[in-house]
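Participant: For reference, the sequence and a predicted model appear below.
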Amino acid sequence: MRRWPNNTVLVKIDAGIPQDKRHHIYTVMDSINALSCLKMVNASEGDSGYHILVNTFKPGCWSMVGHTGSDKGWQSLNMGPTCFSNGNRVIHHELLHALGFFHMQSRHDRDKFVKVYKDRVVPQNWEANFKKKGEDEGTVLWLGLPYDYNSIMHYSTNAFSLNGKITVEVLGKFSGEIGITRVPSRGDVAGLNRLYECWDHYLGDDIPGATPYKQIHQKYFKEN
């Protein structure tokens, strides 16, 4: 688990991000701070601490996963021009990547809940966006929480489609639409607080199918 030390995350915004887009990033940072015990801090230019650099260096919307500790002294969170559409969904999504979360459809147990059509996915997007994580790794990453169709980390039904056809098909009884949530779900918030040991915030013990956090904490965060 590549957590940010001391639950503190410095964020710098590159000059290439337009001024009228910056308040959206600050709003999401404030939201994460309010929902968790994390401290996402708008770092000044003179701050030399390790940080996330929100930038437009490359096309697309993407982030490194978790605290990488790059020798550069920062890690990239790329926000191209189209990343600011659809409310603040993409900003939430990418910041949660940076805090340590993979895509929901990459869970090791996803085949019980969705069918992913590999032959319909643009090949260069398969590895990072759809490939399943190993069971051991996945158990830690999702920290006893059930599969969440409402997660802001879930892709839509036709994400990265090669031919316009469905790439992610819901198999369960979920009647909503996946991949459209604009704010973190209960499961997203609980996962964040479980990962960062935010005992005085929402931990999701009331979510059907969730393993009580105390049990998860004893197993993954403390010596047995």
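Facilitator: Received it, and whenever you're ready, just let me know what you need.

Participant: use CA for all of it now, contacts and neighbours both
Facilitator: OK.

Participant: Identify each buried residue in stretch 36-52, please.
Facilitator: With burial defined by 16 or more other Cα atoms under 10 Å, the residues of stretch 36-52 counted as buried are 36-43, 50-52.

Participant: Ends of that stretch, what's the gap?
Facilitator: Its start and end residues considered, stretch 36-52 measures 18 Å (Cα to Cα, to the nearest Å).

Participant: OK, contacts around I32?
Facilitator: 38, 40 (Cα atoms under 8 Å, 6 or more residues apart in numbering).

Participant: Wait, a strand at V11?
Facilitator: Yes. Assessed by DSSP: H, G, I helix; E, B strand; the rest coil, V11 belongs to a strand.

Participant: Next, find the distance separating it from R2.
Facilitator: Relative to R2, V11 is positioned 17 Å away (Cα to Cα).

Participant: okay, those two: which has more neighbours?
Facilitator: V11 (23 against 14; other Cα atoms under 10 Å).

Participant: let's bring in a second one:
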Amino acid sequence: MEYCNKRNMTIRITVMLTLLLPHTPSSASSYFHITKPALRGGSKSSRRWMNVRNGEHWEIPYVVEDLGPDSSTRIREAMQEIHDNTCMRFVPRILQQYYVRFVRGSECSSQLGMRTDEPNTITLSTHCETKGIILHEIMHTIGFHHEHSRPDRVRYVRIVEENIIQGQAYNFKVLPWNEVINYGTGYDIASIMHYPEWAFSRNGQNTITAVNGGELLGLQQDSLSKTDILQINKMYRCRKCEDKSNNCNKSATTHRCKRQFKVRKACRKSCGIC
């Protein structure tokens, strides 16, 4: 389900997902799916997680509730991919007011942007325990719509409405440009926020095709795409993490990083600043 909470400017996205196994017609008609849509952009209205800064990182506190070791491992893997490519950092919650809860449920769901009235909740059913699906839900939480909701999708994909499960067509709605921002990036079939071709199929036939009716090439449901990473970094104004000196492997000692501003400035990566 999706609904808008005007007071907090958040959207709840709730859908059942299949296991990320090779698609068969029977599985397509048995489950709802949410792994990738055909156009993604950042939400213009959702609240950003820019309230807690630690050096050059934005921190998002989190807790994992009532989930087994396999789920916890996949959650950590998804978070690590975001840590490795952006300035976002998920940290265990202590007493922070705003945070994300990962909980067990009957569906895979998340909310759009940071909530201020209650904790953000990412719900994971047993069908959601893959790094790719958890990344998808985290992307909603940090402020991203589905890729297939993008206004310019008509130039790239076609929605086959007659193949969609009755009552689920809303999952394919297009958002107006005043609700999304693409940060200057083009349509990305490979985005983690893009639905697979057979999402919400009622008959095992594709619900999303290329605009010419052909197969969509480049779909994947495992990792952040280059465009996903670029958009996160632009949304949260992340600086590129790099050293500006060839001598950082020698000069960036713990002592010098702490004591010398010039070393910290020239060796941001080696000093662990970013």
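Facilitator: Cool, the structure landed. Values in this document were obtained by computation on a predicted structure and should not be read as measured data.

Participant: List the buried residues for stretch 20-38 of structure 1?
Facilitator: 24-26, 28-30, 32, 35-38.

Participant: Just the ones in strands from these, please.
Facilitator: Using DSSP state E to define strands, no part of those is located there.

Participant: Tell me where structure 2 has helices.
Facilitator: Along structure 2, the segments classed as helices by DSSP state H run 25-30, 69-85, 131-142, 226-235, 248-251, 254-259, 261-266.

Participant: can you tell me what part of structure 1 the shortest one aligns to?
Facilitator: I take that to be helix 248-251 of structure 2. Helix 248-251 of structure 2 corresponds to no residues in structure 1, going by TM-score structural alignment.

Participant: Only the buried residues of that helix, if you could.
Facilitator: Applying 16+ other Cα under 10 Å to helix 248-251 of structure 2 flags 248, 251 as buried.

Participant: quick revisit: E107 of structure 2: which of the helices of structure 2 is closest?
Facilitator: helix 131-142 (11.5 Å; Cα to Cα).

Participant: Next, the angle from the closest one to helix 69-85.
Facilitator: 60 degrees (axes from the mean of the first three to the mean of the last three Cα atoms, to 10 degrees).

Participant: what's the matching residue for E197 of structure 1 over in structure 2?
Facilitator: Checking TM-score structural alignment: E197 of structure 1 goes with R237.

Participant: For the buried residues of stretch 20-38 of structure 1, name the two members farthest from one another.
Facilitator: It's H24 and C37 that sit farthest apart of the buried residues of stretch 20-38 of structure 1, by Cα to Cα, at 20.6 Å.

Participant: Name the nearest of the buried residues of stretch 20-38 of structure 1 relative to T167 of structure 1.
Facilitator: Among the buried residues of stretch 20-38 of structure 1, V28 lies closest to T167 of structure 1 (Cα to Cα), at 28.5 Å.

Participant: Excluding residues flanking it in the chain, which one is nearest that closest one?
Facilitator: Spatial nearest neighbour of V28 of structure 1, excluding adjacent residues (Cα to Cα, 6 or more residues apart in numbering): H92 at 6.2 Å.

Participant: Any figure for the gap between H93 of structure 1 and K214 of structure 1?
Facilitator: Taking Cα to Cα, one finds H93 of structure 1 at 27 Å from K214 of structure 1.

Participant: Would you format the buried residues of stretch 20-38 of structure 1 as TSV with distance to S106 of structure 1 included?
Facilitator: Output for those, formatted as TSV (distance: Cα to Cα, whole Å):
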residue	distance to S106 of structure 1
H24	27
I25	26
Y26	28
V28	24
M29	25
D30	27
I32	23
L35	24
S36	24
C37	26
L38	25
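
Participant: what ranges do the strands span in structure 1?
Facilitator: 8-13, 39-42, 51-55, 61-63, 74-79, 114-116, 168-170.

Participant: Quick one: map T126 of structure 2 onto structure 1.
Facilitator: With TM-score structural alignment as the criterion, T126 of structure 2 matches P81.

Participant: Might you report the residue contacts of that match?
Facilitator: So P81 of structure 1 contacts 56, 60 (Cα under 8 Å, 6+ apart).

Participant: V91 of structure 2 contacts W58, doesn't it?
Facilitator: No. V91 of structure 2 lies out of contact with W58 (Cα atoms under 8 Å); the separation is 10.0 Å.

Participant: Find the residue at the geometric middle of structure 2.
Facilitator: Geometric centre of structure 2, nearest residue: M139, 1.8 Å, by Cα atoms, centre = their mean.

Participant: What's it aligned with over in structure 1?
Facilitator: Using TM-score structural alignment, M139 of structure 2 pairs with L96 in structure 1.

Participant: before we move on, what about R48 of structure 2?
Facilitator: Match for R48 of structure 2 (TM-score structural alignment): R3.

Participant: Hmm, that match is touching V65, no?
Facilitator: No. The pair R3 of structure 1 / V65 is not scored as a contact, 9.6 Å apart, by Cα under 8 Å.

Participant: Need the overlap of contacts for the two.
Facilitator: Common neighbours of R3 of structure 1 and V65 (Cα under 8 Å, 6+ apart) are 99-100.

Participant: ok, these two, which is more surrounded?
Facilitator: Taking other Cα under 10 Å, R3 of structure 1 and V65 do not tie; V65 has more neighbours (21 against 17).

Participant: Which position in structure 2 pairs with the more buried one?
Facilitator: By TM-score structural alignment, V65 of structure 1 lines up with L112.

Participant: Relative to S30 of structure 2, how far out is that match?
Facilitator: 27 Å.

Participant: Could you do G105 of structure 2 as well?
Facilitator: On the measure of Cα to Cα, G105 of structure 2 and S30 of structure 2 end up 18 Å apart.

Participant: now C128 of structure 2
Facilitator: 15 Å.

Participant: counterpart of N150 of structure 1 in structure 2?
Facilitator: For N150 of structure 1, the aligned position in structure 2 is occupied by A190, per TM-score structural alignment.

Participant: my read: that match touches D222, true?
Facilitator: No. The criterion here is Cα under 8 Å, and A190 of structure 2 misses it with D222 at 9.7 Å.

Participant: okay, those two: which has more neighbours?
Facilitator: Neighbours were counted for A190 of structure 2 and for D222 using other Cα under 10 Å; A190 has more, 26 against 19.

Participant: Right, I'll leave it there.
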